[in-house]
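Asks: Pasting the sequence and the predicted coordinates here, then a few questions.
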Amino acid sequence: MTTDAARPAPPPFGRALCAMITPFSESGALDLDGAQRLADRLVAAGCDGLVLSGTTGESPTTTDAEKSALVTAVREAVGSRAALVAGVGTADTRHTVELALAAEKAGADGLLVVAPYYSRPPQDALEAHFREVADACGLPLALYDIPGRTGTRIEPDTLVRLAGHPRIVAVKDCSYDLLGAQKVLSRAPLAYYAGCDEQILALYAIGATGYVSTVANVVPGLFRALLDAFDAGDTKAAALLQRRALALIEPMMAAGLPGAVTAKALLGALGLPSGPVRAPLRAADRETTAALLAAYRGLTSGAAQFQA
């Protein structure tokens, strides 16, 4: 199973995806109206797809019913303008299948399935887990490789084997393994999405399909402009945009706080739907929020197309 194409697979969920936060009210309840307003804004600003109930969407602390309600509400808001990918990964195969079926019923276009965490299954068990989920429903799957959180890598050889399943169509890569990514890209017809904002251009340049970005919650147009510049042959402009994005990538993603915390702090400071994070996460303090806001203003000054 090989391919030498620059883009080894068509984008099943678009190129430019946002890992959307899950807005809550000040009391901590699910804010469906806020989710609809935020989703509409993100799609209007150029997002092809939205990933709901992922890491940034605080999936470990939302209930099954909330996850389904979120998909239904966002689908109502964006209609057919964007693909909706529902995060359904858990530590339990049976539970993951239940969430997959519920997401399909709620109107999702695809599923994001993370490697089961804590139990750290070996590769044969991991492969069986993904196949069971893919067999159980009719939606296409994106496999989420984020070993820093799950404790288990989806090895390149495992991804290549799983690519033979007709409903396993994509990967969200947070492995920080550029060599492994190239192995998969050269051997499997999977749509490859950069899951780490600092690697969007690097992976896109070697054949990735696009990205699933947390930073896109606040600058939804920036990375879309990067892809457009690269596709137009202006690699210098694409590189400049990636470097400019570091002004937000570093404080949002590499300063010791989860992206859900920093994205919500910045969205709230901008008057956009966000709300608190759920415990055990804690809100960013005033100093951190002020620094995030200053970085945002510095990046977007005179560049309205990058703004939230």
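Replies: It's in.

Asks: Could you use CA atoms for every contact and neighbour count after this?
Replies: OK.

Asks: all helices in the stretch 201-308 of the chain, in order from the N-terminus.
Replies: Secondary structure of the stretch 201-308 of the chain (DSSP state H, counting those that start in this stretch): helices at 222-231, 235-253, 259-269, 286-300.

Asks: Report whether the expected contact of L30 with E66 is present.
Replies: Yes: under the criterion of C-alpha atoms under 8 Å, L30 makes contact with E66 at 7.1 Å.

Asks: which neighbours do the two share?
Replies: Shared contacts of L30 and E66, defined by C-alpha atoms under 8 Å, 6 or more residues apart in numbering, are absent.

Asks: burial of R286, as a residue count?
Replies: The burial count assigned to R286 is 10, neighbours taken as other C-alpha atoms under 10 Å.

Asks: Only the buried residues of the helix or strand where L38 lies, if you could.
Replies: Following DSSP states H and E, one finds L38 within helix 32-44. Neighbour-count burial for helix 32-44 flags L32, D33, G34, A35, Q36, R37, L38, A39, D40, R41, L42, V43 (criterion: 16 or more other C-alpha atoms under 10 Å).

Asks: And for stretch 269-284?
Replies: In stretch 269-284, counting by 16+ other C-alpha under 10 Å, buried: L272, P273, S274, G275, P276, V277, R278, A283, A284.

Asks: Any chance of those residues in JSON lines with distance to A125 as columns?
Replies: Below are the buried residues of stretch 269-284 laid out as JSON lines (distance: C-alpha to C-alpha, whole Å):
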{"residue": "L272", "distance to A125": "42"}
{"residue": "P273", "distance to A125": "40"}
{"residue": "S274", "distance to A125": "37"}
{"residue": "G275", "distance to A125": "38"}
{"residue": "P276", "distance to A125": "37"}
{"residue": "V277", "distance to A125": "33"}
{"residue": "R278", "distance to A125": "31"}
{"residue": "A283", "distance to A125": "37"}
{"residue": "A284", "distance to A125": "38"}
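
Asks: okay, now the one to match up with it:
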Amino acid sequence: MTAPSLGGVVPPVCTPLTPDLDVDVPSLERLVDHLVGAGVDGLFALGSTSEVAFLPDGHRRTVLETVVKHAGGRVPVLGGVIDMTTPRVIDHARTAAESGAAGIVVTAPFYTRTHPAEIEDHLRRVAAAVPVPVYAYDLPVSVHAKLDGAMLLRLAAEGVLAGVKDSSGDDGALRTLLLAQRDAGIDGFSVFTGAELTVDTAVAMGVHGVVPGLGNVDPAGYVRLYRHCADGRWDEARAEQERLLRLFDIVNAGAADRMGRGSSALGSFKTALHLLGVIDHPVTAPPQVPLDAAETERVRARLAAAGLL
């Protein structure tokens, strides 16, 4: 398989829900327009920020079909096919390919512990099952396994993988991967960072793009940041990165004594999108806890300070 290289800003699209917990399709379409209109380079539907782990299979299909259809070819759409075992992931992958996704995003299997050899076999089997590019998702905090850089590059050289999203938080391993890729002369393998607060540093190290959850709220900011980095305007990039870092404090809006960090972060993104008029409801999937009125005001204050309200 020969896959085109993808890079730039590829936000993981939030999944708007109705109060009855159905997919809010009109809000999702407006969110796609909000992102594409800001100049992003692609969309990642059904990632962690999309609440993929909380969505029934029918919701997943609706999300992917809606995003692909409404994007209308303006940007490529990657579909997350995250699940516990290889057969389940292959089912999701085939659905994503049938829905028109330009590529799929795959974690290691989880729930049970997997050996590195089993993870490699998993990625090979998924890639063999679909006619679209496959991107690995390095997410050890959730799947309890760090993807091996040598394995990733071996699969890249063989054409099995088109790229990786690195959400490991291990900057040393990320830099080692980028250096090894460069030394091996492996082209067409896109390395994305999921660390939205250090994009300038990551681009300086050589990453090809960023997948920022906060990019749902301020996609134009991340587009500016990435373009500043790509053009070598490092002082401007630092200033934009620091503005986004301050805005990112919205993820701390939820009180720690009544909700988890996931509820606070995803709830703050959706609350911000609701306050900006992009989505109709700031509903998150259960058992996540919604933000209350005081917490919503904290989000509003941060949006105003960032120049978004």
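Replies: Noted; the coordinates are in hand. Computed from a prediction, not measured in an experiment: that's the story for all the values here.

Asks: quick revisit: just the helices of the stretch 201-308 of structure 1: most buried one?
Replies: Compared across the helices of the stretch 201-308 of structure 1, helix 259-269 shows the largest average neighbour count, a mean of 23 (mean count of other C-alpha atoms under 10 Å).

Asks: and that one, what does it pack onto?
Replies: helix 235-253, helix 286-300 (3 or more C-alpha pairs under 8 Å, 6 or more residues apart in numbering; DSSP states H and E).

Asks: For it, give me every contacting residue.
Replies: By C-alpha under 8 Å, 6+ apart, helix 259-269 of structure 1 touches 21, 55-58, 214-215, 217-218, 251-253, 273-277, 281-284, 289, 292-293.

Asks: what do you get for stretch 52-61 of structure 2?
Replies: D22, V23, L46, G80, I82, D83, T95, A96, S99, A285, P286.

Asks: before we move on, back to that, closest to L162 of structure 1 out of the helices of the stretch 201-308 of structure 1?
Replies: helix 222-231 (27.4 Å; C-alpha to C-alpha).

Asks: mean shift of that closest one relative to structure 2?
Replies: Helix 222-231 of structure 1: mean distance to aligned residues in structure 2 after superposition is 1.2 Å, counting by mean C-alpha distance after the TM-score superposition for structure 1.

Asks: what about that helix, distance to the chain center?
Replies: Relative to the chain's own centre, helix 222-231 of structure 1 is displaced by 17 Å; criterion: C-alpha atoms, centre = their mean, to the nearest Å.

Asks: Stretch 247-256 of structure 2 now?
Replies: For stretch 247-256 of structure 2, the distance to the chain centre is 19 Å (C-alpha atoms, centre = their mean).

Asks: What of stretch 25-44 of structure 1?
Replies: For stretch 25-44 of structure 1, the distance to the chain centre is 17 Å (C-alpha atoms, centre = their mean).

Asks: Find me the equivalent region of that stretch in structure 2.
Replies: Aligned by TM-score structural alignment, stretch 25-44 of structure 1 falls on residues 18-37 of structure 2.

Asks: For the matching stretch, which outside residues touch it?
Replies: Under C-alpha under 8 Å, 6+ apart, the answer for stretch 18-37 of structure 2 is 11, 13, 15-17, 42, 59, 62-63, 66-67, 70-71, 74-75, 216, 219-220, 278-281, 283, 285.

Asks: Let's see that with 6 Å instead.
Replies: P16, L17, P219, V278, I279 (C-alpha atoms under 6 Å, 6 or more residues apart in numbering).

Asks: rewinding a little: including distance to A136 of structure 1, could the helices of the stretch 201-308 of structure 1 go into a markdown table?
Replies: Below are the helices of the stretch 201-308 of structure 1 laid out as a markdown table (distance: least, C-alpha to C-alpha, whole Å):
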| stretch | distance to A136 of structure 1 |
| --- | --- |
| helix 222-231 | 34 |
| helix 235-253 | 34 |
| helix 259-269 | 30 |
| helix 286-300 | 42 |
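
Asks: out of those helices, which comes closest to S186 of structure 1?
Replies: helix 222-231 (19.9 Å).

Asks: Next, the angle helix 235-253 makes with that closest one.
Replies: For helix 222-231 of structure 1 against helix 235-253, the angle by axes from the mean of the first three to the mean of the last three C-alpha atoms, to 10 degrees is 160 degrees.

Asks: Which neighbouring elements make contact with helix 222-231 of structure 1?
Replies: On a contact count with 3 or more C-alpha pairs under 6 Å, 6 or more residues apart in numbering; DSSP states H and E, helix 222-231 of structure 1 meets helix 235-253.

Asks: list the helices and strands the helix it packs on packs on?
Replies: By 3+ C-alpha pairs under 6 Å, 6+ apart, helix 235-253 of structure 1 packs against helix 222-231, helix 259-269.

Asks: Any chance of JSON lines for those helices, columns distance to D145 of structure 1?
Replies: Converted to JSON lines, these look like this (distance: least, C-alpha to C-alpha, whole Å):
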{"stretch": "helix 222-231", "distance to D145 of structure 1": "21"}
{"stretch": "helix 259-269", "distance to D145 of structure 1": "17"}
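
Asks: possible to save the helices and strands packed on helix 259-269 of structure 1 as JSON lines with distance to Y118 of structure 1?
Replies: Formatted as JSON lines, those follow (distance: least, C-alpha to C-alpha, whole Å):
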{"stretch": "helix 235-253", "distance to Y118 of structure 1": "23"}
{"stretch": "helix 286-300", "distance to Y118 of structure 1": "31"}
